[in-house]
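Colleague: Got a sequence here, can you model it:
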Amino acid sequence: IAVVISGGDLMGVAFGAGRFLHDSHYTADAMRLSDFRGQGGPARPGAFRALYFATHFNNFYQAAPMPEVQAYMEDLALWGANTITVTLAPSYYSSTADPPLVELQHRTAALLHAARGIGMRTGLVLVVNEGLATRPSNISYTQPPGDR
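Modeller: So this is what the prediction gives:
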């Protein structure tokens, strides 16, 4: 049995492959192929289906081997995700030359590169009033009165 899955771009192919796999049925020893034939696509073409990869607190995205994170990104693409966003939080470091911050910059760049490599869009989130640990206190975030 030949199955052809095509798309307008790499993410379209991933979406189609994901739909095919998700619509198929599986048992312990067999796979019944999806009976879907025709055209399909996201309900809102061009819309962001984005995820935020937190890259602080030494969590999975910061600590896991890149091949594991890349495989996870590919799985997300099969579910229809098309955008990965990350942040670079400098507030834990005293200088842009601090080795841990430099390492985090490289890791962040590698995450964005990996996402673009499989056709995903990328975003970098920066907080306007966040800076290095040595920043003047008058430019730092302050909690609004009454905010918990």
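
Colleague: from here on, contacts and neighbour counts on C-alpha atoms
Modeller: Noted.

Colleague: Please report how far residue 15 lies from residue 125.
Modeller: Here residue 15 is placed at a distance of 26 Å from residue 125 (CA to CA, to the nearest Å).

Colleague: sorry, that was for residue 71
Modeller: Going from residue 71 to residue 125 by CA to CA gives 23 Å.

Colleague: Check residue 111 too.
Modeller: Residue 111 is 13 Å from residue 125, where distance means CA to CA.

Colleague: Can you pick out the residue with more neighbours from the two?
Modeller: residue 111 (24 against 11; other CA atoms under 10 Å).

Colleague: That one: what's it in contact with?
Modeller: residue 66 (CA atoms under 8 Å, 6 or more residues apart in numbering).

Colleague: Could you tell me how far it is located from residue 22?
Modeller: The spacing between residue 111 and residue 22, counted by CA to CA, is 26 Å.

Colleague: ok, now residue 71?
Modeller: 17 Å.

Colleague: next one: residue 122
Modeller: Residue 122 is 25 Å from residue 22, where distance means CA to CA.

Colleague: before we move on, what about residue 109?
Modeller: Counting by CA to CA, the gap from residue 109 to residue 22 is 31 Å.

Colleague: Determine the longest helix present in the chain.
Modeller: helix 99-117 (DSSP state H).

Colleague: Please provide the structure for the following sequence as well, for comparison with the first:
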Amino acid sequence: MINMNIKNLRIQHQLTQEQVAERLNVSRQVIVKWEKGESTPDIQYCMELAKLYNVTLDNLVNFNEQGNGLGVPPKGKHFFGIATLGERGQIVIPKKARDLFHLKSGDRLIIVGDEERGIAIVPEQMMSSFFNMVNLNFKQEEDK
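Modeller: Take a look at the predicted model:
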């Protein structure tokens, strides 16, 4: 898993093995062995690779793109899977997403859309906090 992630991230970031080796202060042959799965980077190099590619350490080590065809997501970005739209427009939000965003039964969600980008679902409390912050900034500007 990690060897494919290391290779795919390097290619995605348009870096050569030599460039990655220079940034990590190792030889190009070390990078080749990591990418072929002949050896595995120690934890310090894993942390440096995760930082270089802006991914979580967990995703660098464990992410498996076989199930979804997507590469390792950047830090803070998640792919939770696919939801099927029910007959009456219902969807089930995957458990991992509900847990991460602390969503529970009865929570209100705001659905927003952009014809070019698609639909987004935002928990009401997050949207309210955002609007309160924007409103506060407007009031501060008016007071100047």
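
Colleague: TM-score for this pair?
Modeller: Remark: TM-score between the superposed chains equals 0.29 [TM-score structural alignment, normalised by the length of the second structure]; 77 aligned residues with a CA RMSD of 5.2 Å.

Colleague: about what we covered before: quick one, which of residue 122 and residue 22 of the first structure is more surrounded?
Modeller: Neighbour totals were compared for residue 122 of the first structure and residue 22, and residue 122 leads with 19 against 14 (other CA under 10 Å).

Colleague: hang on, isn't the more buried one packed against residue 83?
Modeller: Yes - the criterion here is CA atoms under 8 Å, and residue 122 of the first structure meets it with residue 83 at 5.4 Å.

Colleague: what's the burial count for residue 103 of the first structure?
Modeller: The burial count assigned to residue 103 of the first structure is 13, neighbours taken as other CA under 10 Å.

Colleague: what's near enough to touch it?
Modeller: If a contact means CA under 8 Å, 6+ apart, then residue 103 of the first structure has no contacts.

Colleague: Tell me how far it lies from residue 13 of the first structure.
Modeller: Residue 103 of the first structure is 33 Å from residue 13 of the first structure, where distance means CA to CA.

Colleague: could you pull out the helices for the second structure?
Modeller: In the second structure, the helices defined using DSSP H lie at 2-12, 17-24, 28-36, 43-53, 57-62, 95-100, 124-143.

Colleague: Can you lay out these as a markdown table showing distance to residue 109 of the second structure and mean neighbour count?
Modeller: Formatted as a markdown table, the helices of the second structure follow (distance: least, CA to CA, whole Å; neighbours: other CA atoms under 10 Å):
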| stretch | distance to residue 109 of the second structure | mean neighbour count |
| --- | --- | --- |
| helix 2-12 | 34 | 18 |
| helix 17-24 | 43 | 15 |
| helix 28-36 | 42 | 17 |
| helix 43-53 | 32 | 16 |
| helix 57-62 | 28 | 17 |
| helix 95-100 | 12 | 12 |
| helix 124-143 | 5 | 11 |
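
Colleague: The ones you listed into TSV, with extra columns for distance to residue 112 of the second structure?
Modeller: Shown next, in TSV, are the helices of the second structure (distance: least, CA to CA, whole Å):
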stretch	distance to residue 112 of the second structure
helix 2-12	30
helix 17-24	40
helix 28-36	41
helix 43-53	30
helix 57-62	29
helix 95-100	18
helix 124-143	11
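
Colleague: And those: which comes nearest residue 111 of the second structure?
Modeller: Across those, residue 111 of the second structure has its closest neighbour in helix 124-143 (9.4 Å, CA to CA).

Colleague: got the angle between the helix or strand containing residue 85 of the first structure and helix 99-117?
Modeller: Assigned by DSSP states H and E, residue 85 of the first structure falls within strand 83-87. Orientation check (axes from the mean of the first three to the mean of the last three CA atoms, to 10 degrees): strand 83-87 of the first structure against helix 99-117 gives 170 degrees.

Colleague: and strand 83-87 of the first structure, what other elements does it pack with?
Modeller: In terms of contacts (3 or more CA pairs under 8 Å, 6 or more residues apart in numbering; DSSP states H and E), strand 83-87 of the first structure is packed against strand 50-53, helix 99-117, strand 121-125.

Colleague: Turn these into TSV, columns for distance to residue 77 of the first structure.
Modeller: What follows is these, written out as TSV (distance: least, CA to CA, whole Å):
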stretch	distance to residue 77 of the first structure
strand 50-53	10
helix 99-117	10
strand 121-125	11
